[in-house]
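Trainee: I'd like to go over a predicted model; first the sequence, then the structure.
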Amino acid sequence: MKEKKPIHTFHMSEIADMESDQLIPIIPGDEEDDTTYVHGAELELPLLPIRNTVLFPGVVIPITVGRQKSVRLVKKAYKGDKTIGVIAQKNAQSDEPEEKDLYRVGTIAKILKLLVLPDGNTTIIIQGRSKFELVDIIKETPYMVAKVTVQKDKFPSKSSKETKALVSSLKEAASKILKLNPEIPQEAQVALDNISNPSFLMYFLSSNINADVKDKQALLELTNGKERATRLLEHMLKEIQMLELKQEIQSKVHSDIDQQQRDYFLRQQMKVLQDELGIEGPDQEIESLKLKAQKKKWPDVVKKHFDKEILKVSRINPASAEYPILINYCELLVDLPWSDQTVDNFDLDKAQKILDKDHYGLEKVKERIIEYLAVLKLKQNLRGPILCLYGPPGVGKTSLGRSIAQALNRKYVRMSLGGVRDEAEIRGHRKTYVGAMPGRILQNLKKVGSSNPVFILDEIDKTGSDFRGDPSSALLEVLDPEQNSTFVDNYLELEYDLSKILFIATANSLDTIHPALRDRMEIIEVNGYTLEEKMEIAKKHLIPKQRKDHGLSAKDVSFDKTGLQAVVEGFTRESGVRSLERQIGSIIRNVAKSVAMEKEYQKKITPARVEEILGTPVFDKEMYQDNETAGVVTGLAWTSSGGEILFIESSLYKGKGKLILSGQLGDVMKESATAALSFLKTFAEELKLDYKLFDDYDLHVHVPAGAVPKDGPSAGITILTSLASVFTQRKVKANLAMTGEITLTGRVLPVGGIKEKLLAARRAGMKELIFCSKNKKDVEEIDERYRSNLKIHFVDHAREVLDIALLKTKVDNPIKFNQN
């Protein structure tokens, strides 16, 4: 075959043997030498593994040989018949390839030229002749020699329509690639036009497409020419799509640059027009910030930082994305009240009057607040514990904070923490983030314009935590008097002094507050209101407020004492007064309707009128019924909305001694039931119980209202009394309620929420109560008028509970236990 003169191709490919990664141009030959090799012929050839490229029949390529084995091979072959086998490596990183590292199909090649370069490397120019399939490696030293079988491809006739269509499609795709890729020399189109052999055209294009070695090897291994042409066309169309996309992106970028230049000139013109018309532009905005900064009283560190930032703003193009971010940051620096604060009014008599006017009752709470203000007056700083007002909803925790702000003549800020799960709500975002803003602490200070407000952190027990951080932990620095003088917001990036702020937190439950956060606060318990207190609050605050809100006066409507009591007892059961205010509002709306329609109506609200407007009472004053059933005992429970009474019911039936618990009990109540049963078994002899009862009967303990989850360490002695009653079939003393935890040895432990529980028992008509003796101090703190008609027993041991609670008489129709 006549050797063709090398020409430039339209693609550059990475071609190297084992140690070479140089970029070398592909140089095509003409076509496969079909006269030399016969399909199926077996040959022994020196085998040269190459990496990062695939040699196709008819194609001429240069290869730089670096490894000693490869150098020996090509030199010996060049002195002989110049024929070698070239095969691609599967793993280009392998420096000592074995048979398993090589593909099974390669190309027989002729060494056209051997060159030794000045740097010592050896370069050979080879031309592919025919494909072969690797049969076996005969030897590996001094170089690899392999036994191979010659392969020939099957391709339709040149004159067939299908062949002509494939050739035309391939040439069109190649021409399109040439037009889209400016890096390819134009001479490549001439070379493409001169190729007439379909088989060589495919080899030539396969060698030059922008594809991985794996894809090129797959093209080489195909023996069906039609299938290879189809696969090759797919690769070329993908490359066309990539080139078109690249061209489109470059065109857009160029267009964007042109647009930016156009915007710059337009902005310069707009600036001149703004100056002429007196409209404030970016420069005026910067000057305005500088004037505000001159009037600010702030630390030198902040002043230097502001000067640095405003200088940076003045150097930036107003059209850039960074400009509004820096402007907003400088505005925050100027608007924050660094040293602006109100003058405190420490008239404690006035403060006492304001608290008494705004809040009825809560004497202990108000006394503690006045003490706090007295220390603040003497000390002139707030380096002390943060107040946390803790109690059920609707008792006036948040409004207490507003009253304190009014008494001190300070600004008032309220920040609700309910449901806050993002730490950035407290600490702010980094300025680098899109949509970054300071934390809500600084936002509120900027809004109120004072550095020493009364700051209410509402619902501090309802913060959560997730992948965005833990707000409770972020509050540690805010509420620690030792740290909050140097509070750093992520957005501000400067220390801000929060120590002048009077922080007051509110919470409904202490269990969900972070322990370290709780340690930084002084807990002031705000208990629920009694019936009498609710009536006074309604007369002094709620009724006048609702009358005013509904456009009525005192002459339009008034409440009878019994009527107001009917609303409190029959339609509300809560610690606070929110529900009471809603019910009063409903009554006054009904009156307002009659006034507006000019109808006759009853101005005095009596119990009958209450029932006419609000309907049948929702709550029954007397919840307790009787003590005729064994195993039914009244317990006392604390909830976030105040105290409630609940019943513990126990029943026995023939079985195998199983204990069944129901009523959605939590783990603590389940353990209380288990402990009570164990105590009962231990002291069965004292209670004159037959031990066989525990084995022959199943015990079921149930707490009614099964849809309501219940838990807590307050039901121990109640469950024990219920079990003792059902096993002995003795009656429980009438109108008796109890609360307290029990141990296995029978000790009664103190519990919390005593005031709420006592008030709940009083509402339900209980006459006697049982508490742990250690709760005596809690009972004594309750106003005498609320406990004067209650007989309260203080106990230390479970035996005392049973002696008080169980009567000697048995219930009617007691269970007749089978003693066999």
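Mentor: Received the coordinates, thanks.

Trainee: okay, CA-based contacts and neighbour counts for the rest of this
Mentor: Noted.

Trainee: which of the residues in stretch 735-755 are buried?
Mentor: For stretch 735-755, the neighbour count (16 or more other CA atoms under 10 Å) marks 735-744, 746-751, 753-755 as buried.

Trainee: in the stretch 551-700 of the chain, which spans are helices?
Mentor: Taking DSSP state H, counting those that start in this stretch, the helices of the stretch 551-700 of the chain run over residues 561-571, 578-596, 607-614, 667-682, 692-696.

Trainee: now the fourth one, how far from the chain's geometric center?
Mentor: Between the mean C-alpha point of helix 667-682 and the mean C-alpha point of its chain there is a distance of 40 Å (CA atoms, centre = their mean, to the nearest Å).

Trainee: on that earlier part again, what would the helices of the stretch 551-700 of the chain look like in JSON lines with distance to Lys69 and mean neighbour count?
Mentor: Listed next are these as JSON lines, based on distance: least, CA to CA, whole Å; neighbours: other CA atoms under 10 Å:
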{"stretch": "helix 561-571", "distance to Lys69": "100", "mean neighbour count": "19"}
{"stretch": "helix 578-596", "distance to Lys69": "93", "mean neighbour count": "18"}
{"stretch": "helix 607-614", "distance to Lys69": "103", "mean neighbour count": "16"}
{"stretch": "helix 667-682", "distance to Lys69": "77", "mean neighbour count": "19"}
{"stretch": "helix 692-696", "distance to Lys69": "91", "mean neighbour count": "17"}
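
Trainee: for comparison:
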Amino acid sequence: MDNETRSLPMVALRGLTIMPEMIVHFDVSRERSIAAIQQAMVEEQEIFLVAQKSIETENPGQDDVYETGTVASVKQLIKLSKKVVRVLVEGKNRAVLKKIEETDPYLRAEVEVLEEQEITIPDDLNAEAMMRGLKEIITEYAAKNGKISKESVAEILDITDLKRLVNEVAANIPLKYKDQQELLEELDFWSRYEKLSLKLVNEMQIMEIKEELQRKVKNKVDKHQKEYLLREQLKVIREELGEDTTFSDADEFEEACSKLDAPEEVKEKLHKEIGRFKNTIGSQAENGVIRTYIETILEIPWNKRAEDNTDINYAKEVLEADHYGLEQVKERILEFLAVRTLTQKGESPILCLVGPPGTGKTSIAKSLARSLKKPFVRISLGGVRDEAEIRGHRKTYVGAMPGRIANGIRTAGVKNPVLLLDEIDKVSTDYKGDTFSALLEVLDSEQNSKFRDHYLEVPLDLSEVTFITTANTLQTIPRPLLDRMEIIEITSYTENEKLHIAMEHLIPKQLEKHGITNEQLSFSKKAIWKIAHNYTKEAGVRQLEREIGNICRKAAKELLTTEKEKITVTDRNLHKFLGKEKYSYQMANAAPEVGIVRGLAWTSVGGDTLQIEVNVMPGKGEIMLTGQLGDVMKESARAGISYIRSVSKKYAIAEDFFEKHDIHVHIPEGAVPKDGPSAGITMATAMLSAVTGKKVRADLAMTGEITLRGRVLPIGGLKEKLLAAKNAGIQTVLIPKENTADVEELSSEITKGLEIIPDETMEEVLKKALTR
């Protein structure tokens, strides 16, 4: 049978699909839709209803609506207002839109009305099975949905014709309009039956999942409500008993946690601990432990930063104002600040300031913090032997607390302070753990972004901390830790530098400390020089400051007990304030002597000269070493005698000389231990002088190590050794050739008045040292 083509008024529906055999009412507000319905009433009361693809389209065309719609009979019109009409329609047949003939004043379409296909059911059992299956589905769906009336379900269940059953179910089940459109477009009955069944089953599964989620949410809400009510009741009870502080503290902690600027991991941990805090009302001990932990976490500046100062000129002014000299150190700090400014990164190298006591290592770190305009925290590591001092104690221990690093960050109040780790070379290790290994994580820029303190139990970011470490020596620092730090050596001060430091820093500081003005007490430059030269023996200026303080105290007493208004300290009256001179320097010998050579040594208080004496006596070839010599100096002496024996023919020494004579090497001040690889050539020269009887120049000093073949090896502490030679009145100094580059770095103040001669072999040393 051919399908009939008809011309009908058309209404485009938004969000609604009309199915055949479906009776439904809907509201119409668009002028063209109202006109189309009125025209349908004038004609045969039939209208073509088709769904829009998008409900947003205001004036739909043929491409804006679906191709398949429904021819419906208009049953009733109710005018609700001037612009709204309610229409009751009954779906009749499916129809396919061929074209829209008119668009004004209403839509008129040419449609092809589709006749329902005749279906053949194989046998009654098949039809009965399909009907029962669909009826069971619709019964279960109606029970879960709750929007289908019992009367409608009863009417559907009374239907005995399969085709009519499918159409009724499709028309009366509240599916989405797109799903109904899909069923409307399906012309094959068997496919329509399968799709309808599948959609109903899917809808039921969705409703089951929705019910499960709602049940879980409801249970959770009920649980929270129950906890809230119980907590409020408990709060009232404790208020009646006068014990409501726990809850008020917990509320304060909750409020502080909500305001805390910290990583999510930290906040989660904090919320968990606050929950435990609320539940430990009966246990005061546990409650106190948790309270302390929460307060510690809240005090840590997790994301709080101090702004970096990027003004290099300001930093230079601060360093110059705080310190005299130390040009290399200042230059390195300014370079570090310049790179930090250009990269705008918080990460920075770990600087290790190494030098003798009193040379200003700690004060340099303070000046760096001042130049950066950041908080400064000093952590003394001297004598620290427990790993927990660095990493913190676990909360299970009584009296547990964070480690010194985390505590320093908490004290600073920002996550990027300047942190000074003082005396890192004096850290020790015992059975409680390796402290140096704990410091490895702190000072490693690749690891310290997630430093884990045992007490905090959450990662602490140390990557933006500016670490400065100080040490007197590098000998006791393990190599892996040393590798993570950039070494800056701070050498001894010259007496001229000490003079300037005293005039610009120490004297004003001590005058203010003792309540004395410049008009009441003054120092001459010669007096300060004499204090540094004869009353102190140090690389730094700490003892010098003490002596100046000693003078200030005596001057304060004199100002108050006499009628003097001003006191002037000079080199002539200095002994009245400080007594007799404490130190004197062994000056160069007046004339060349046999077997006596002046050596140079480095000590913890600067440089010093060593006068090495050698005597040769009849004997059995023994070598005697006295004067508290260490192992290194003993080996140097033996290497020296071996070298002398190897060149004995050149110096006309008898072959049996060393078998018939004993050699005694002595360094005066026998009670003072002496060691180090710098006296080899000195002892060899003294021994050869004693053996050959040739005199050694009195105005000459030397330093360097010797090999068996007579090569001269380089030494350290050259600056201090040259200063010692200058103080002793030495004019010529022999040094290893490999130390020539070190001489070039020294200021003219140190090298002025000294003839510094580099030597590569022992032969060159002997030519210059021995007189003809």
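Mentor: Thanks, I have it. Model, not experiment: these values are computed from the prediction.

Trainee: Out of the buried residues of stretch 735-755 of structure 1, list just those in strands.
Mentor: Using DSSP state E, the subset of these located in strands is Leu736, Ala737, Met738, Glu741, Ile742, Val748, Leu749.

Trainee: Relative to Pro49 of structure 1, which of the helices of the stretch 551-700 of structure 1 is closest?
Mentor: Among these, the nearest to Pro49 of structure 1 by CA to CA is helix 667-682 (72.4 Å).

Trainee: Distance from stretch 624-637 of structure 2 to the middle of the chain?
Mentor: Using CA atoms, centre = their mean, the offset of stretch 624-637 of structure 2 from its chain centre is 50 Å.

Trainee: which residue numbers in structure 1 go with that stretch?
Mentor: Using TM-score structural alignment, the residues of structure 1 aligned to stretch 624-637 of structure 2 are 660-673.

Trainee: Can you pull up the most central residue in structure 2?
Mentor: By CA atoms, centre = their mean, structure 2 has its centre lying nearest to Ser463, at 2.6 Å.

Trainee: Looking at the helices of the stretch 551-700 of structure 1, which is nearest to Ile354 of structure 1?
Mentor: Among the helices of the stretch 551-700 of structure 1, the nearest to Ile354 of structure 1 by CA to CA is helix 578-596 (21.1 Å).

Trainee: With structure 2 overlaid, how far apart is the closest one on average?
Mentor: Comparison of helix 578-596 of structure 1 with structure 2 after fitting gives an average deviation of 0.9 Å (mean CA distance after the TM-score superposition for structure 1).

Trainee: most residues in a single helix of structure 2, which one?
Mentor: Among the segments of structure 2 that qualify as a helix by DSSP state H, the longest is helix 189-241.

Trainee: Quick one: list the elements packing against it.
Mentor: Helices and strands touching helix 189-241 of structure 2, by 3 or more CA pairs under 8 Å, 6 or more residues apart in numbering; DSSP states H and E, are helix 124-145, helix 162-172, helix 177-185.

Trainee: angle of the last one against helix 189-241?
Mentor: Okay, so that is helix 177-185 of structure 2. 160 degrees (axes from the mean of the first three to the mean of the last three CA atoms, to 10 degrees).

Trainee: gap between helix 177-185 of structure 2 and the chain center?
Mentor: Its chain's C-alpha centre and that of helix 177-185 of structure 2 lie 60 Å apart, by CA atoms, centre = their mean.

Trainee: just the first one next, same as before
Mentor: Relative to its chain's centre, helix 124-145 of structure 2 lies at 67 Å (CA atoms, centre = their mean).

Trainee: Check stretch 711-730 of structure 1 too.
Mentor: Relative to the mean C-alpha coordinate of its chain, stretch 711-730 of structure 1 is positioned 44 Å out (CA atoms, centre = their mean).

Trainee: And for stretch 502-522 of structure 1?
Mentor: Its chain's C-alpha centre and that of stretch 502-522 of structure 1 lie 23 Å apart, by CA atoms, centre = their mean.

Trainee: still on that earlier bit, okay, the ones in strands among the buried residues of stretch 735-755 of structure 1 in a markdown table with distance to Leu387 of structure 1 next?
Mentor: Converted to a markdown table, these look like this (distance: CA to CA, whole Å):
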| residue | distance to Leu387 of structure 1 |
| --- | --- |
| Leu736 | 38 |
| Ala737 | 34 |
| Met738 | 33 |
| Glu741 | 30 |
| Ile742 | 34 |
| Val748 | 32 |
| Leu749 | 29 |
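
Trainee: Out of these, which is nearest to Asn508 of structure 1?
Mentor: Closest approach to Asn508 of structure 1 among these (CA to CA): Glu741, at 22.9 Å.

Trainee: Structure 2: which residue goes with the closest one?
Mentor: For Glu741 of structure 1, the aligned residue in structure 2 is Glu705 (criterion: TM-score structural alignment).

Trainee: and the longest strand for structure 1?
Mentor: strand 122-139.

Trainee: Trace it over to structure 2 and give me the residue numbers.
Mentor: Per TM-score structural alignment, strand 122-139 of structure 1 has no counterpart in structure 2.

Trainee: Lys808 of structure 1: which of the helices of the stretch 551-700 of structure 1 is closest?
Mentor: Between Lys808 of structure 1 and these, the tightest spacing by CA to CA is seen for helix 667-682, at 17.7 Å.

Trainee: And the strands in the stretch 651-800 of structure 1?
Mentor: 659-662, 697-702, 730-732, 736-738, 741-742, 748-749, 768-772, 791-795 (DSSP state E, counting those that start in this stretch).

Trainee: Same check on the stretch 401-550 of structure 1?
Mentor: Counting by DSSP E, counting those that start in this stretch, one finds strands in the stretch 401-550 of structure 1 at the ranges 412-416, 454-458, 487-488, 495-496, 502-507, 521-525.

Trainee: Run the chain-centre distance for the first one.
Mentor: If I follow you right, that is strand 412-416 of structure 1. Between the centre of strand 412-416 of structure 1 and the centre of its chain there are 24 Å (CA atoms, centre = their mean).
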